[in-house]
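Enquirer: sequence and predicted structure below; questions after.
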Amino acid sequence: MSDVSDPCVTPGGARPASGTRAMVVEDEVELATLLGSYLERDGFEVTVVHDGLSAVATAREVDPDVLVLDLGLPGLDGVEVCRQLRTFSDAYVVMLTARSDEVDTLIGLSVGADHYMTKPFSPRELVARIQAMLRRPRAGHQAEAVVASRTFGDLEIDPAGRDVWLGGRPVALTRTEFDLLAALSGHPRMAFSRRQLIDAVWGPSWVGDEHLVDVHVGHLRRKLGDDAAAGRYVRTIRGVGYRMGTGR
C-alpha cells in the first residue's frame, strides 16, 4: 500500500500487470490504513492520501479505477474533490460521510459519486460494494459490443463506444448516468422499476435506498435538456419507475 509521502508510490505511467487501482482519501489516518489494508487483501493496488489537494493531484498520476472519498477533508472537501475528479476521470467514487442527513448524501451524488456510505461502516461491506460495482454490467461489455447505435429523436447512443450525442453534440455523462441510459434504451418499451434499474446498473447485490435512482435520473435529464414533465428521453411511469422516451 502506498502513501503520497512514500517515495515508492507507483508513477502514473504504467498500470499494474494485475489488480485494480484504488485510492483511499481519508484524513483519519487509522481508518485510511485499515481500508487500504482490506482493499489490498482483496487484490487492489492501493494509494492512500489524507487531504483534498493531494487527492486531486495524486488521482491525475495514478489514474485510479475506484476512489473511496471522505466528504469532510482538509484543504478541499470531498464534494470539490469529486467535482474536479470528474473533469478528467470516470473512476467509480464511493463517498464516505460522518453525517447521515440526506442533504450531504445528495450533495455527494450531485457531483458524480456512484455510491455513499455513512460512518461507522464495515470495511468488509465497503470492499464488497466496490467489487459489486466493478462487476456490474457495462454497456460496453462483450455481449453488447456488436449492438448498433440507438436513436431517439435528436439523441444518439453508442453502447459499444459509450458515447452519447444530442443534436450532433457530444454529451458528457458519468459512468452511472451512461449505464442508466444504456439500460433504459436497451429495452425502450419496458417500464423499469427502481429495483430493476438498481440490478442493471449497481448490481443485484447492492443494498440501500432505491431512491438513489431518482437522483441519477435527475442528473441525466438535466444533461439531456429533459425534465420529468416533458419526459422526452426519460419518462416517469407513476407507481412503477422509468422507461425510455421516444425523443419527441
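Expert: The structure has been received and is ready for your questions. Numbering: from 1, shown residues only.
Enquirer: please make it C-alpha for all contacts and neighbour counts, starting now.
Expert: OK.
Enquirer: and Leu197, that's in a helix?
Expert: Yes: Leu197 forms part of a helix when assessed by DSSP: H, G, I helix; E, B strand; the rest coil.
Enquirer: let's bring in a second model and compare:
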Amino acid sequence: MISSLVLVVEDDEDIASLLERYLARAGYRTTKASTGLAALAQVLRLQPDLILLDIGLPDIDGFDVLTKVRANSAVPVIFLSAMDDSMDKLLGLKLGADDYVTKPFNPQEVVARVGAVLKRTKGVAATEVIRHDEIEVQLDSHIAAVSTEKGRVELPLTATEFRLLVCLLRSPYKTFERTSLLDACLPESDALDRTIDTHIANLRRKLAERGQEGYITTVRGIGYRFARSTGA
C-alpha cells in the first residue's frame, strides 16, 4: 500500500522541516514548497493527497492558493496560520479548507489532524499495512510480524527499530544515507549518524531469528538498502 503524500506549503524552513520529520515518522510521504506559486505547480505535478497550507506566504497568500486549487481539485487542505482570528477561520472554511491550525502548534497534533482529515475525506482504512515478501507492518497498532510455516510471528522491535523498518519497507531497493534514516527515525535526537548502525544490526538480528536472513544490505560509504543479499 502506498502511503499518502502530504504537500507542506510553508516559507519558514525550520517549521517546514519539523513538519516533514513528524509526518515521515508517522508514515507519510512528504514534499514541500515555500511559495504559493511553487505550491500550485506541485499540486499539478504531484497530485498530493493532502496540503498543509500556510496563509502568510511571500508571494500570494494561502487564501488565493486555496481558491486556485479548488478550481480544479478537491484535495484536502489544512490551513496553518499565525492569526487566531475567527473571521480568518471562517473564510478559510468557506473557501474549502478542511481544517485550520493556529501557530504555534504541537506537530503531533498536526499529524493527528492530517490522519483525521484523510480518514474523513478519503475513507482511509483505520489500519495501514505495509508488506514485503513475508514481512508485514501494521502502522496504527505498531506491530511488525513475519509469516512462517508455523504461522505469523511478531517481531519484538523497539520504537526506533519499528520506525526504521517502516522507512525501509516503504522504499525497498532504495539506498538510504545514514543521516536520512536518522532524521526519519530519531528526528529530535542528537545521536551521531553511526547510531543507526547499532539499530540496523539489532533489526537484522531480530529478522534473522525469525527466518528472514539477509535483508538490509550495507551500501559501503553511503548507508543501507532493504534488499535481500547473502552478503549483507
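Expert: Sure thing, it's come through. All of these numbers come straight from a predicted model, not from anything done at the bench.
Enquirer: all helices for the first structure, in order.
Expert: Ranges of helices within the first structure are 29-41, 52-62, 78-85, 102-110, 123-135, 175-186, 194-197, 212-223, based on DSSP state H.
Enquirer: export those as TSV, with columns for distance to Ile237 of the first structure and mean neighbour count.
Expert: Shown next, in TSV, are the helices of the first structure (distance: least, Cα to Cα, whole Å; neighbours: other Cα atoms under 10 Å):
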stretch	distance to Ile237 of the first structure	mean neighbour count
helix 29-41	40	17
helix 52-62	39	19
helix 78-85	31	21
helix 102-110	23	17
helix 123-135	26	17
helix 175-186	13	22
helix 194-197	11	18
helix 212-223	12	18
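Enquirer: just put these in TSV and tack on distance to His141 of the first structure.
Expert: Below are the helices of the first structure laid out as TSV (distance: least, Cα to Cα, whole Å):
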stretch	distance to His141 of the first structure
helix 29-41	24
helix 52-62	24
helix 78-85	24
helix 102-110	25
helix 123-135	11
helix 175-186	11
helix 194-197	17
helix 212-223	21
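Enquirer: which residues sit in contact with the corresponding residue of the second structure for Thr87 of the first structure?
Expert: Per TM-score structural alignment, the equivalent position to Thr87 of the first structure in the second structure is Ala71. Residues near Ala71 of the second structure by Cα atoms under 8 Å, 6 or more residues apart in numbering: none.
Enquirer: for the one 4 residues further on, same thing?
Expert: Going by Cα under 8 Å, 6+ apart, Val75 of the second structure touches Pro48, Asp49, Leu50, Ile51.
Enquirer: roughly how far apart are it and Lys68 of the second structure?
Expert: 12 Å (Cα to Cα, to the nearest Å).
Enquirer: neighbour count and distance to Leu169 of the second structure for the contacts of Val75 of the second structure - can I get that in TSV?
Expert: TSV is the format used below for the contacts of Val75 of the second structure (neighbours: other Cα atoms under 10 Å; distance: Cα to Cα, whole Å):
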residue	neighbour count	distance to Leu169 of the second structure
Pro48	19	21
Asp49	19	20
Leu50	24	22
Ile51	26	24
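Enquirer: so which of those persist in the first structure?
Expert: Compared against the first structure with both residues aligned by TM-score structural alignment, their matches' Cα atoms under 8 Å, the contacts of Val75 of the second structure retain Pro48, Asp49, Leu50, Ile51.
Enquirer: ok, so of the residues you listed, who is nearest Gly115 of the second structure?
Expert: Taking Cα to Cα as the measure, Gly115 of the second structure lies nearest Leu50 of those, at 9.8 Å.
Enquirer: what residue in the first structure is paired with that closest one?
Expert: Using TM-score structural alignment, Leu50 of the second structure pairs with Val66 in the first structure.
Enquirer: that older thread, quick one: which of the helices of the first structure is nearest Asp163 of the first structure?
Expert: Comparing the helices of the first structure under Cα to Cα, the one sitting nearest is helix 175-186, at 8.5 Å.
Enquirer: which residues in the second structure does that closest one match up with?
Expert: Going by TM-score structural alignment: helix 175-186 of the first structure matches no residues.
Enquirer: got the contact list for stretch 61-70 of the second structure?
Expert: Contacts for stretch 61-70 of the second structure (Cα under 8 Å, 6+ apart): 36-37, 39-40, 43, 53-56, 77, 79, 92, 95-97.
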